[in-house]
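the amino acid sequence is not available; the structure is as follows:
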């Protein structure tokens, strides 16, 4: 049984100022970790800073902080500050993100994502150890940077990875890997590329959870999520590598022709059920446990709103957290 059990924060419908009760409920329910994302909602660090202050039982992680959208020095300072606020409880997850987030929304050239990820990883390793960094990387140069407040406990650095090159980079140089948009049955394929990792290598996976017993609703939402993500070139290539070319080709073809309804209709229920966890809290908990059984050391749920949650508000959310919790024997 996994001893780590994560949840993505913050929650929609709850202001950041109201999350103290949510963080407490997570810890009470057996969640060990709160992980943030950084796309177009909150930034990745503010919710974790609040969690650091309000709930000392939780470990904290970013999944992910993009390597393009902050300069190397600012990313190091931000990570160091959170590591200082939550000593020994913070893990910095970094990754390339996507051309939309990096280029369209942050006006940064999304160039050489593999090399940029590698270079930022190497820079952070030195900077967070308190070392002076002065030199040229392949994708940027840094002149005489040293953190004024290096953390007493440098945070582990985890790298988001999909395909073999980035998975092998994570195994060789990072403290862990962050997986995304895969089924529990795909975990072994991904981890086969990380066999050279050192002991203690962590494997986090972001797992999309639609907590409702209305399978029709869950599959409708799941189809929209699949078309939004798996039409992105990096994720399309990832699923080709995983062996889903035949299953996803009709959706890709319809999408490329501009037929959005046809793309949604081309996704079979079986594929939604593979990639999206849905059902009762007990069923969702068991599905997430399957990822842990496959080798994920930090399964991290990412809840999608449901009509039940929207009607029930914060009390319904707190009840759901209790139902999704994890209490190892």
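In hand now; what should we look at? Keep in mind that this is a model prediction, so the values were computed, not measured.

C-alpha only now, for contacts and for neighbours.
Will do.

could you measure from residue 216 over to residue 301?
As judged by Cα to Cα, to the nearest Å, residue 216 and residue 301 stand 21 Å apart.

buried residues in stretch 270-286?
Applying a neighbour-count criterion of 16 or more other Cα atoms under 10 Å, one finds 271, 272, 275, 276, 277, 278, 279, 280, 281, 283, 284, 285 buried in stretch 270-286.

with respect to residue 96, which of the residues you listed is nearest?
Checking those against residue 96 by Cα to Cα gives residue 275 as the nearest, at 21.8 Å.

try it against this one:
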């Protein structure tokens, strides 16, 4: 099935660059389909990590989540993506987003209108990757007859890494899909697609999501491991968490019982939230995502290289189910 969920690991921003080739090789050898690299300021660069992963693999798809729209000019972003496509034809999933605005301000590139900037960049990069000659005199993209010398033969969908309703509506108009931040539950995916004006399973709209993974033989042990992470999510809830159908009860439970209350919350809440629990629990979460039209998932291991090495096996086992 061409629309079957493609399963992979996300490369935490804190990991040393050299670990990316080890992870990529292990994922491909084990039968996982994807590796997602992260570009957050001021850690490691997404295209560099992606290039390294592509050159040591033959089948692994490498996603880039995400390139801030204004950190590079639109032609340079297009050149980066086209170069990756040349290294691994058909194996690149590039994401572009607003970037964290405080970081953009630190670099002196914060736009007055992030929405306008993202739309202009998405449109220009999409056209450049298609091989078009682009002239554009917008607020943030000003090009005079620019054309890539080596556009990809088969351009990948350009995904929008966004989560606000206005940004999702923009993605539905101009992007080839979306990258949804963790924890991307099936509930949140359905809401995001509704806001994007796209139907679940739209073959022209690639939905990729991030999640956190923790698999144990004893699901309570997995819940105990991940409860502090969930408590942190609840301390500054974003749309991804507020979309949970049980969010109000979850927040009240945390306020009343703290982290211990999260450990003992209903198992079905955890299964909705993330691939956490037993292997069967995690697989059920992935199946629910696939049923909503998700085509790619990058699962974050714990942000510790030694722990992540052991969790590669969890990702691989889920990918092979």
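Perfect, thanks for sending it. What you are looking at is a predicted structure, and each value in this text was computed from that prediction instead of being measured.

care to give me the TM-score?
Put the two chains on top of each other and the TM-score (TM-score structural alignment, normalised by the length of the second structure) is 0.80; 307 aligned residues with a Cα RMSD of 3.4 Å.

if we can go back for a sec, out of the buried residues of stretch 270-286 of the first structure, which are inside helices?
271, 272, 275, 281, 283, 284, 285 (DSSP state H).

in the first structure, which spans are helices?
In the first structure, the helices defined using DSSP H lie at 20-28, 46-54, 72-85, 99, 113-128, 164-173, 187-191, 215-230, 233-241, 245-256, 260-265, 269-275, 281-293, 307-324.

whereabouts in the second structure does the fifth one align?
Using TM-score structural alignment, helix 113-128 of the first structure lines up with residues 114-129 of the second structure.

average offset between that stretch and the first structure?
Here the mean offset of stretch 114-129 of the second structure against the first structure after fitting is 1.0 Å, by mean Cα distance after the TM-score superposition for the first structure.

show me what counts as buried in that stretch.
Within stretch 114-129 of the second structure, the residues scored as buried using 16+ other Cα under 10 Å are 114, 116-129.

what of stretch 75-94 of the first structure?
So, applying 16+ other Cα under 10 Å, buried residues of stretch 75-94 of the first structure: 75-77, 79-94.

on that earlier part again, quick check: the two most widely separated of the buried residues of stretch 114-129 of the second structure?
114 and 129 (22.0 Å).

spit out the contact partners of the residue mapped onto residue 216 of the first structure from the second structure.
Residue 216 of the first structure maps onto residue 224 in the second structure when the alignment is built from TM-score structural alignment. Residue 224 of the second structure makes contact with residue 263, according to Cα atoms under 8 Å, 6 or more residues apart in numbering.

against residue 87 of the second structure, how distant is residue 224 of the second structure?
With Cα to Cα as the criterion, residue 224 of the second structure and residue 87 of the second structure are 42 Å apart.

what's the span of stretch 134-151 of the first structure, first residue to last?
One end of stretch 134-151 of the first structure to the other measures 19 Å (Cα to Cα).

and the contacts of it?
With Cα under 8 Å, 6+ apart, stretch 134-151 of the first structure has contacts from 73, 76-77, 80-81, 83-84, 87, 112, 115-116, 119, 127-133.

can you rerun that using 7 Å?
By Cα atoms under 7 Å, 6 or more residues apart in numbering, the residues outside stretch 134-151 of the first structure that reach it are 77, 80, 83-84, 115-116, 119, 127-133.

same question for stretch 50-68 of the first structure.
20, 23-24, 27, 32-38, 44, 48, 85-86, 89-97, 102, 108, 116-117, 120.

okay, and it goes to which residues in the second structure?
Mapping stretch 50-68 of the first structure onto the second structure (TM-score structural alignment) gives residues 52-70.

kindly report the same for stretch 285-303 of the first structure.
Going by TM-score structural alignment: stretch 285-303 of the first structure matches residues 283-301.

now the matching stretch, how far from the centre of its chain.
Mean-position distance between stretch 283-301 of the second structure and its chain equals 12 Å (Cα atoms, centre = their mean, to the nearest Å).

and stretch 144-155 of the first structure, by the same measure?
Stretch 144-155 of the first structure sits 25 Å away from the centroid of its parent chain (Cα atoms, centre = their mean).

go on, stretch 172-192 of the first structure?
Put simply, stretch 172-192 of the first structure sits 12 Å off its chain's centre (Cα atoms, centre = their mean).

stretch 69-78 of the first structure now?
Its chain's average C-alpha position is 19 Å from that of stretch 69-78 of the first structure, according to Cα atoms, centre = their mean.

same question for stretch 272-286 of the second structure.
Using Cα atoms, centre = their mean, the offset of stretch 272-286 of the second structure from its chain centre is 18 Å.

want to try JSON lines for the helices of the first structure, with distance to residue 157 of the first structure as columns?
Below are these laid out as JSON lines (distance: least, Cα to Cα, whole Å):
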{"stretch": "helix 20-28", "distance to residue 157 of the first structure": "23"}
{"stretch": "helix 46-54", "distance to residue 157 of the first structure": "16"}
{"stretch": "helix 72-85", "distance to residue 157 of the first structure": "10"}
{"stretch": "helix 99", "distance to residue 157 of the first structure": "23"}
{"stretch": "helix 113-128", "distance to residue 157 of the first structure": "8"}
{"stretch": "helix 164-173", "distance to residue 157 of the first structure": "9"}
{"stretch": "helix 187-191", "distance to residue 157 of the first structure": "18"}
{"stretch": "helix 215-230", "distance to residue 157 of the first structure": "25"}
{"stretch": "helix 233-241", "distance to residue 157 of the first structure": "22"}
{"stretch": "helix 245-256", "distance to residue 157 of the first structure": "32"}
{"stretch": "helix 260-265", "distance to residue 157 of the first structure": "37"}
{"stretch": "helix 269-275", "distance to residue 157 of the first structure": "26"}
{"stretch": "helix 281-293", "distance to residue 157 of the first structure": "20"}
{"stretch": "helix 307-324", "distance to residue 157 of the first structure": "27"}
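
nearest to residue 181 of the first structure, of those?
helix 269-275 (6.7 Å).

and that closest one, what does it pack onto?
helix 215-230 (3 or more Cα pairs under 7 Å, 6 or more residues apart in numbering; DSSP states H and E).

quick one, the helix it packs on and helix 245-256 angle?
Relative orientation of helix 215-230 of the first structure versus helix 245-256 (axes from the mean of the first three to the mean of the last three Cα atoms, to 10 degrees): 80 degrees.

name the residues of helix 215-230 of the first structure that are buried.
218, 219, 221, 222, 223, 226, 227, 230.

got the contact list for the last one?
Under the criterion of Cα under 7 Å, 6+ apart, the contact list for residue 230 of the first structure reads residue 236.

so it versus residue 262 of the first structure, what's the distance?
Distance of residue 230 of the first structure to residue 262 of the first structure, given as Cα to Cα: 15 Å.

can you check the first one too?
Residue 218 of the first structure is 18 Å from residue 262 of the first structure, where distance means Cα to Cα.
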